[in-house]
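Q: what follows is a predicted protein model with its sequence.
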Amino acid sequence: MTVELGHFALVLALLVAIVQGTVPLHGAARGSEPLMAVGRTAALAQFLLVLLAFLSLMNAYVQSDFSVLNVAQNSHSAKPLLYKIAGTWGNHEGSMLLWVLILALFGAALALFGSGLPQALKARALGVQAWVGVGFYLFILLTSNPFARLDPPPLDGQGLNPLLQDPGLAFHPPFLYLGYVGFSMAYAFAVAALIGGRVDPGWARWVRPWTLAAWIFLTIGIVLGSWWAYYELGWGGWWYWDPVENASLIPWLAGTALLHSAIVVEKRDALKGWTVFLALVTFGCSLLGTFLVRSGVLTSVHAFAQDPARGVFILLLLLLFAGGGFVLFAWRGPRLAGGGLFRPISREGSLLFNNLVLSVAAATVLLGTLYPLLLESMGGGKVSVGPPFFNRIFVPLMLPLIAAMAIGPMLAWKRGDLGQAMKRLMVAAGAALVATAAVSAILGSIEPAGVLGLALAAWLLAGTLAELAQRIRLFAVPLAESLRRLKGVPLGAWGMTLAHAGFALMIAGMTGSQVWRQEATLLMQPGEAVAFAGFEVGFDGVAAVPGPNYIAERGRFTIRDGKRVIAQLEPEKRRYPVEGRETTEAAIRTTAWGDLYLAVGDARDDGGRVVRLYFNPLMLWLWFGAAVMVAGGGLSVLDRRLRLGAPKRVRTGAVPAAARS
């Protein structure tokens, strides 16, 4: 009965979304405050209904109710509770229910915390977001019903894909969806602004926290997915330019450009049309990612659906919302008033350069991802676009962007002095050279690509710290005064500092793990030891270990540095009897200078085992840098200035802003 209640709640949520998508928009057009207020009530009601539907499905998973087709296909009574819960969204139907739950959550958050918004803008944004919800409610109810019954029910379920039975993958989809769906807020504000015909610094300040929150969640989701691929798949890498990986990277790049563009609108009232366009593009890329993962056009360990009918429905939604937004932009965009002027060498100019590079990078990844699909659809045969293409095109695009990231914050608004900025960064340049030489010496060899990558990372980190030093006038005023200024640095400025510093650490980690990586695939017998990456790796043997719903073959390896034992590593090869599949669980010894990574393979007739050994330098820097970058985004969200409207320019006889909305 609980399942039927959830199904009914989902139908009611569709009806409420239709009300939310019509009444507030009509009220905004007529200037009726009671009609616009309906949007707040409807958004809250819609969230509660979708939450009830989602909890109903989750309860069916926890209770192992195999009379529900979705549960029977994706769960098993022997699964640990965590993966029973994660199974709720570890499939196509459940994941789409999670999608609309997060969409409704953002709408409810706007209804509750958007009191500072002009009422007309808020009503239009809620209305636009509701229509996005209507499209996905129809998609779920017509093609992907998670509440369908199975009669007669089986005695037990088929189980969940073993690759998804992992903490990293349990939390990866929710964070990824919080990012994907979160960009719907930027889309809703952009369409609302186009309908109202007004974009100003206040609009940018209202858009930024929602966009920043989505960017943070998407970053966490991407990093969790990379971390899972690193230790779960046993191949020693963290990114392979898989098409579904690219599907999440494209909106991340566009969203990063949007964040920086919105700053220019807020600070200088410039780039307004471009920022609105980026908001439409970013959510369009999120919808495209959904289409790629759930249409069946891609084959990937990350992909869920393989049903072309569902893919056609999502493609129609993509054309409706993204295409409709671009048509509206073509019609209303030219009416947006121009903003302030600025010189190319200025803070605005550096942010515009940032936008151009990120946009070209996103377009490059999009082209490389879609080209094989387009070529095959036109009868051109199958081609593969993989890491060689992306590394040769994408990486060089990033080099000037990283170099400029240290310079941009040093420039003044409207008109900057590049010479003065470079003088302030001379110390940073010297520190970058020293740090690069030191790390290269520790890693043991001078590789041109590695030296360039480390130099850019050190340059960005030193430049970021130099900008903070300039902000507090370090060494230019007494130390006590600098400390007083440090305490007064806004959270938003701290956020930028941490985000840029975290990105610098990530660049170092990416460089070290790619350029100085060592790997070997060996056939080892129990009792044998080999020298690898400066260590002695001894293979002690393999033992069978039962798990809660799997049987593991656990290898045991002793790692020595000279005669001293420094670690015992136990990689596993797991077999899940219910699903009839195997997974690899790598064992990793992590230090500040690198990861020693072991994966054990199949047994041979002579008792030996295939063992894969990797040494990935500076991997910890990559994960730690990502955490620092996310922390920077979190500090920026907490800056109370983003929760206040931009200062209003009051002139005699001017029409109040609320009336113009």
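A: Alright, I've got the coordinates.
Q: from here on, contacts and neighbour counts on C-alpha atoms
A: Will do.
Q: so who does residue 362 touch?
A: 249-251, 253-254 (Cα atoms under 8 Å, 6 or more residues apart in numbering).
Q: all the helices of the stretch 51-200 of the chain, residue numbers only.
A: Counting by DSSP state H, counting those that start in this stretch, the stretch 51-200 of the chain has helices at residues 69-74, 81-86, 92-113, 119-143, 167-196.
Q: name the helices or strands packed onto the fourth one?
A: Pointing back at helix 119-143 there. On a contact count with 3 or more Cα pairs under 8 Å, 6 or more residues apart in numbering; DSSP states H and E, helix 119-143 meets helix 2-30, helix 33-62, helix 92-113, helix 167-196, helix 308-318.
Q: use this one as the comparison:
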Amino acid sequence: MIPELGHFTLVLALLVALVQGSLPMLGAARGRADWMAVARPAAFLQCAATVLAFAALTWAYVVSDFTVLNVVQNSHSAKPMLYKVTGVWGNHEGSLLLWVLILTIFGAAVAGFGRNLPPSLKARVLGVQAWVAIGFFTFMLFTSNPFERIWPAPLDGNDLNPLLQDPGLAFHPPLLYLGYVGFSIAFSFAIAALLEGRVDPAWARWVRPWTLAAWTFLTGGIALGSWWAYYELGWGGWWFWDPVENVSFMPWLLGTALLHSAIVVEKRDALKVWTILLAILTFSLSLLGTFVVRSGLLTSVHAFAVDPTRGLYILLLLVIAAGGSLALFAWRAPSLKAGGLFAPVSREGGLVLNNLLLATATATVLLGTFYPLFVEAFTGGRLSVGPPYFNATFLPIMLPLVAVMAVGPMMAWKRADLAGVLGRLKFVALAAVLAAAATWYIQEGGPVLAALAMGLAVWLFLGTLWELGERVRLFRVPAGDSWRRARGLPRAAWGMSLAHAGLAVAMAGMIGSSAWKQEEVRVVRPGDEVALGGYSFRFDGAQRIQGPNYLSDTAPLTLLRDGRELGTLYPERRFYPVQEMHTTQAAIRTNGLYDLYAVIGDPQPGGAWTLRLYLEPLVPWIWFGAAFMALGGLVSLSDRRLRVGAPRKAAKAAAQPAPAE
């Protein structure tokens, strides 16, 4: 009965979305306040209905209701409760329901917190959001019903993919979807602005917090997914330029550009057309990612193995959403008034360069990801584009971006003195050169590009701290005055500094783990020792351990240095009988500067095992830095200027009809 209730609430949510997407939009076009007012309660009702549907599917997983086909295909009675719950979104239908749930939550949030929005703009934003939801509600109900029954019901289920039975999967997909779907709000604001023919600083003030929230969630989701791949897949890496990794990374890149572009619109009433285009393209890339993982185009641990007909439906949604919005942009964008002028050397100019580099980087990732698919589709041949391509194209674009990031925040709006700014950063530049030289010396002439990149990471980190010090006039006024200035700084300024410094830390981690990683692969027997990076690993033999729903071959490794025991690592090789699948569980010991990483492979004759050992320099800094970036986003969101949006007077003024042009 509860699955039928979930199905009914999905139908109800679709019907409410149809009302929300039509009546308020007509009201905004005709100036009918009563019709526009329908959008707010409709958004709340649509969200409530979707929450009930999601709760019904979760209940079916928790109680192992094997009359529901989705539960049969992705759960098992012996599975731990955590993975029963996370199994809800560990499949095509359930993850789609989570996608729509987050979409309706964002719509309800706009309805609840957008009190200062002009009624016509609010009605149009919620209307566009409803039409996006309609596409996915119809997709679920017609092709991917998560509540489909099966009869006769089997005694047990098929279990969840063992690779997904991990605590990281409890948080990675929801965070990723909060980022993906969160950009739908920026998209809805962009379409609403095109329909109204008005983009102004007040509009940017309303858009920024939603864009920042989506960016923060997506940052956390990508970082958590990278961490999960690092410790779960057992290959000692944190990023492989997998196509499905790339389709989550591209919205992050363009979303970063959108976030900075919206600042220019708010502060200087410039880059309005470009910002609208970025909002459309960012969400279009999110839809593209949804299509890729559900179309059957790619084989990946991240992808859902579904039939291509479902992918065709999402492709149609993508064409309608992206193509229709771009057509509207081409029609309405020329009517938008140009904004303020600025010199190339200015804060605005730095942000424009930031946007151009991020957009170019996105294009290189897009080309490398989809070019092999086009080649296969049109010629039938297979082409592999891997890390060498991305390292050769993406990295040279990002290094100038990092160089500019330390300079941009210190430049004045409208017109700046570049020589003066660089002069204030001379000690930072000296420290960066010394860091690059020290890296070169310590690594005995290691890769030149790695040493230069490490210098750039130091440049960005110290430049960010220097800019913050100048804001509070550190060492120029008494310490008490600097403290009062620091307390009075807007939280958005603190958030920016945290995010930029976090990127510098993450960048250092990426460089260290890529350039100076050490690896040792050996076949070992009990009592054998393997040396790596000044440590010795003694293999003490494998043990068979019974897990909740798996069998584990655990291989204790005693860690020694200079003959002194430091502890024991426990890498595992697990076998899941239901899925008949093996997985690896890496054992990781970290001191914050580097990781010791151990994995056991296949058993060999005579009680021997394959053992892979890695020394990963600075790799923990990747996730420390990502955490600081996400924290910077949260701190910025707490800034009252972003939480209250545009002033009520500005909202009332914006509510007046736009003059004829």
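A: Arrived safely, thanks for sending. In this text, all values refer to a predicted model and were calculated from it rather than measured experimentally.
Q: buried ones in stretch 99-112 of structure 1, by neighbour count?
A: 99-111 (16 or more other Cα atoms under 10 Å).
Q: mean shift between it and structure 2?
A: In the superposition against structure 2, stretch 99-112 of structure 1 averages 0.5 Å from its aligned positions (mean Cα distance after the TM-score superposition for structure 1).
Q: structure 2: matching residues for that stretch?
A: Aligned by TM-score structural alignment, stretch 99-112 of structure 1 falls on residues 99-112 of structure 2.
Q: that older thread, any chance of the helices of the stretch 51-200 of structure 1 in a markdown table, with distance to residue 314 of structure 1 too?
A: Shown next, in a markdown table, are these (distance: least, Cα to Cα, whole Å):
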| stretch | distance to residue 314 of structure 1 |
| --- | --- |
| helix 69-74 | 20 |
| helix 81-86 | 24 |
| helix 92-113 | 11 |
| helix 119-143 | 8 |
| helix 167-196 | 14 |
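Q: so which of these gets nearest residue 339 of structure 1?
A: Distance to residue 339 of structure 1, taken as Cα to Cα, is lowest for helix 167-196 among those, at 15.5 Å.
Q: how many residues are close by the nearest residue to residue 589 of structure 2 once chain neighbours are set aside?
A: If the residues on either side of it in the chain are set aside, residue 589 of structure 2 comes closest to residue 596, at 5.1 Å by Cα to Cα, 6 or more residues apart in numbering. With neighbours defined by other Cα atoms under 10 Å, the count for residue 596 of structure 2 comes to 20.
Q: what of the one 5 residues further on?
A: Taking other Cα under 10 Å as the neighbour definition, residue 601 of structure 2 ends up with a count of 17.
Q: what residues sit buried inside stretch 367-381 of structure 1?
A: Under 16+ other Cα under 10 Å, the buried positions of stretch 367-381 of structure 1 are 368-369, 372-373.
Q: so for residue 591 of structure 1, which of the helices and strands packed on helix 119-143 of structure 1 sits nearest?
A: That would be helix 167-196 among those, by Cα to Cα, at 20.8 Å.
Q: that older thread, out of the helices and strands packed on helix 119-143 of structure 1, which is closest to residue 457 of structure 1?
A: In terms of Cα to Cα, the element of those nearest to residue 457 of structure 1 is helix 167-196, at 26.3 Å.
Q: helices or strands up against the next helix or strand after the closest one?
A: Next in sequence after helix 167-196 of structure 1, counting helices and strands by DSSP states H and E, comes helix 201-232. The helices and strands touching helix 201-232 of structure 1, judged by 3+ Cα pairs under 8 Å, 6+ apart, are helix 167-196, helix 243-268, strand 581-585, helix 619-638.
Q: the shortest one vs structure 2 - mean distance after superposition?
A: This points to strand 581-585 of structure 1. Mean for strand 581-585 of structure 1 is 0.5 Å (mean Cα distance after the TM-score superposition for structure 1).
Q: next: the first one.
A: For helix 167-196 of structure 1, the mean distance from the matching residues in structure 2 following superposition reads 0.6 Å, by mean Cα distance after the TM-score superposition for structure 1.
Q: same check on the last one?
A: Here the mean offset of helix 619-638 of structure 1 against structure 2 after fitting is 0.6 Å, by mean Cα distance after the TM-score superposition for structure 1.
Q: spit out the contact partners of the most centrally placed residue in structure 2.
A: Nearest to the geometric centre of structure 2 sits residue 218, at 2.5 Å (Cα atoms, centre = their mean). Residue 218 of structure 2 sits next to 175-180, 252 when contact means Cα under 8 Å, 6+ apart.
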